[in-house]
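>>> sharing a sequence plus its predicted fold:
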Amino acid sequence: MFDLSAQLMPLYTKLIGGVLVGWLLGRILPKSTCTNLGKFLFWVGVPLGNIIFLRWADLSNTLWISPLIALMAIISGATLAAIWLKLQSQEWTSPRQGSFVLTSMVGNTGYLGYPIVLTLAGEQHFALALFYDMFGTVIGAYGLGVILAAYFGKATKQHWQLFVETLRNPIWWAFAFGLFFRQVVLPTPVESTLKGIGWGVISLSLVLIGMRLSQLSSFRQWRSVSISLGIKMLLIPLIFGLILAGLGIHGMTQLVLVLQMAMPPAFATLVLTETYALDWELTVSAIAIGSIGLLLTLPMWVFLFG
């Protein structure tokens, strides 16, 4: 079992420190800085980090469980959100329903999930988080997420354009090159330098989250957001964490998968909200409150499944 204070203190130092620096920079610097940093991380930083951390990741035969659990968790989140919408008596607009479903199913498993998994579980378990994000979150957001957003909202882009953008995601070629690059033997000083670069990318990702949070001003719709986050960050991780235990999957594999399921709504939900004219206020409230609430839920998951 984890020593909670010993494990979480370094993680909280990184999370709070990186996000706080980003929040302050977001208040000071022009908004274009956040956009440019986001583009850099999307096209260069995160792919480079994936290539680097794949060098020490354990690519065992159990990796297949990660995308399977990811897709099941995403579908289950959407299903529970749809059931709740059917049962509640208050009439909601279609765009609001769409935002509610999206924020209940897709988590920030990349920019936020990666540093948390790397800090708590180590680099050897990074592949589990990567597979969850690549073959679960990305496909879930821009596959099922696009279908649902189009159903509830109004498209400002053609479906095929979003599909092409998904295929253009550099995470795919970074993964392919990373598989090759892990076979290349490098001197120890070079390995240490690469590891430093990788953690530098992780730090920039946290700074970007802080900068984006500094631009979100809506924290209303507490009741709607609390139900959405309850499904996404509490119910789904608990259910599937127990299912994994029942299947005999314990230890770091179980913890990494639960942590990825427990991430707050992804910024991809904001992209879909803006693209399909959904409820912007509900989406940004869920992202902001969920990101803050993660600090409270993390100890629970580490205690239960550590």
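Now that the structure is in, tell me what you want to look at. Everything numeric here is computed off the predicted structure, so don't read it as measured data.
>>> please count neighbours and contacts with C-alpha atoms only from this point.
Fine.
>>> buried residues in the helix or strand hosting residue 301?
Using DSSP states H and E, residue 301 maps to helix 280-305. Residues 280-291, 293, 297-298, 301-302, 305 are the ones in helix 280-305 that count as buried (16 or more other C-alpha atoms under 10 Å).
>>> how about stretch 174-193?
Buried, per 16+ other C-alpha under 10 Å, within stretch 174-193: 174-175, 177-178, 181-182.
>>> got it, and stretch 124-135?
Going by neighbour count (16+ other C-alpha under 10 Å), the buried part of stretch 124-135 is 125-135.
>>> report the separation between the spatially closest residue to residue 288 that is not a sequence neighbour and residue 291.
Take residue 288 and drop its neighbours on the chain: the residue closest to it by C-alpha to C-alpha, 6 or more residues apart in numbering is residue 213, 6.4 Å away. Look at residue 213 and residue 291: by C-alpha to C-alpha, to the nearest Å, they are 9 Å apart.
>>> correct me, but residue 8 touches residue 299?
Yes - Residue 8 is in contact with residue 299 according to C-alpha atoms under 8 Å; the separation is 7.4 Å.
>>> where do the contact lists of the two overlap?
Here residue 8 and residue 299 have no joint contacts, going by C-alpha atoms under 8 Å, 6 or more residues apart in numbering.
>>> pasting the second one now:
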Amino acid sequence: MIFAPMFSIFILLASGYLAKKTKVLAQNQSIIFVDFVLCFALPAMIFDRIYHVEIDINLINVILTGICSSLIAMGIAVGVGILLKFKKPTLVSLALLSMFGNTLFVGIPVVQGFFGDEAINEVIFYDQLATGIPISMLGPLILSLAAPAKVSLVQNTIKVLKFPPFVALILGLICRNFELPGIIFPPLKMFASSVVPVALFAVGIGLGFNSVKSAWKSTSVVLVAKMVLAPAIFIGIAFVFGVSLDDKWLIGLVECAMPPMVLASAMILKANLDTNLAISSVALGIVATFITIPSILLILN
């Protein structure tokens, strides 16, 4: 029954996609659902989980392994892109998409389905340290290699500090030192319970496959690097250091194998780089998740 956890994810994504296709909702209306998740539901979940999560050196090692694996996979992907003579906008877009995965919107429901509700703690910590903060700082710098607009490190730092999920992370870490009244957590849990369905529904509304035909070669490079090569490197690093792949390491592996990040795609679209690659890699990546993640876990089991 290893494919069973993916069924609910498929239904939620398909519902959003169907809502767009039947014109119940327009594609640009997905931003309303995304804003709700980013500004209300997700900060509530992050604060609650970070306040209660057990932070140990093993979790930090998992996150560092995931970051190293993604960096190496990204370097290989760019090397392949150079050999295939991709243009600079495509190379830069490829780098961003193959480095950062959808560790939150897709990562939470996938990990929750396979490992249970308690595993969300590790997902949130992994997402913030390995994806959320790095892309906020490095994303604009990477895009500046091909975009004409200048990048302001100060402005990007301010954006990170004001980003609601990051604020919730910091508050959660600070409040761990105090005993908070239990009455504040039930409403937070109610908000948190909406993260997965609303986020997946929003992603479903935003799915589009019209750009696949014109960017199939670069999309293939991105997906192989992000969803096959990166987790393979993760396993290789764990093997070299004699790590036993317990649940915490398996969660890190699944997070490392997530499809390209929606935010990375949005940043590429805003910078007007390879927009076809940005759209097709996210859309096909989410579809590929239904094959790659169960396959990885099935092989390891």
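Sure thing, it's come through. A quick note: this is a predicted structure, and the numbers were derived from the prediction, not measured.
>>> ok, now how distant is the counterpart of residue 50 of the first structure in the second structure from residue 102 of the second structure?
In the second structure, residue 50 of the first structure lines up with residue 46, judged by TM-score structural alignment. Going from residue 46 of the second structure to residue 102 of the second structure by C-alpha to C-alpha gives 16 Å.
>>> which of the two has more neighbours?
Shown here are residue 46 of the second structure and residue 102; by other C-alpha atoms under 10 Å, residue 46 has more neighbours (29 against 25).
>>> contacts only, for residue 113 of the first structure.
129, 259-260, 263.
>>> need the counterpart of it in the second structure.
Under the alignment (TM-score structural alignment), residue 113 of the first structure pairs with residue 107 in the second structure.
>>> and the strands in the second structure?
Taking DSSP state E, the second structure contains no strands at all.
>>> residue nearest the centroid of it?
The C-alpha lying nearest the average C-alpha coordinate of the second structure belongs to residue 102 (C-alpha atoms, centre = their mean; 1.8 Å).
>>> wait, doesn't that residue sit right on residue 258?
Yes - the pair residue 102 of the second structure / residue 258 is scored as a contact, 5.6 Å apart, by C-alpha under 8 Å.
>>> tell me the contacts of residue 272 of the second structure?
residue 147.
>>> under the alignment, what does it map to in the first structure?
Checking with TM-score structural alignment, residue 272 of the second structure has residue 277 as its match.
>>> what about that match, distance to residue 104 of the first structure?
18 Å.
>>> cool, and residue 9 of the first structure?
According to C-alpha to C-alpha, residue 9 of the first structure and residue 104 of the first structure sit 28 Å apart.
>>> neighbour count winner among those two?
Neighbours per residue (other C-alpha under 10 Å) separate residue 9 of the first structure from residue 104, with residue 104 holding more: 32 against 11.
>>> what residues does whichever residue in the second structure pairs up with the more buried one make contact with?
Counting by TM-score structural alignment, residue 104 of the first structure corresponds to residue 98 in the second structure. Counting by C-alpha under 8 Å, 6+ apart, residue 98 of the second structure makes contact with 70, 73-74, 77, 222-223, 225-226, 260.
>>> apply 7 Å and report the result again.
74, 222, 225-226, 260 (C-alpha atoms under 7 Å, 6 or more residues apart in numbering).
>>> tell me the one of those nearest residue 153 of the second structure?
Comparing those against residue 153 of the second structure with C-alpha to C-alpha picks out residue 74 as the nearest, at 22.4 Å.
>>> ok, back up a step: now, the most widely separated pair of the contacts of residue 113 of the first structure?
Every pair of those checked by C-alpha to C-alpha; the farthest is 129 and 263, at 11.6 Å.
>>> next one: whatever residue of the second structure lines up with residue 79 of the first structure from residue 20 of the second structure, what distance?
Residue 79 of the first structure maps onto residue 75 in the second structure, with residues paired by TM-score structural alignment. The gap separating residue 75 of the second structure from residue 20 of the second structure is 36 Å, by C-alpha to C-alpha.
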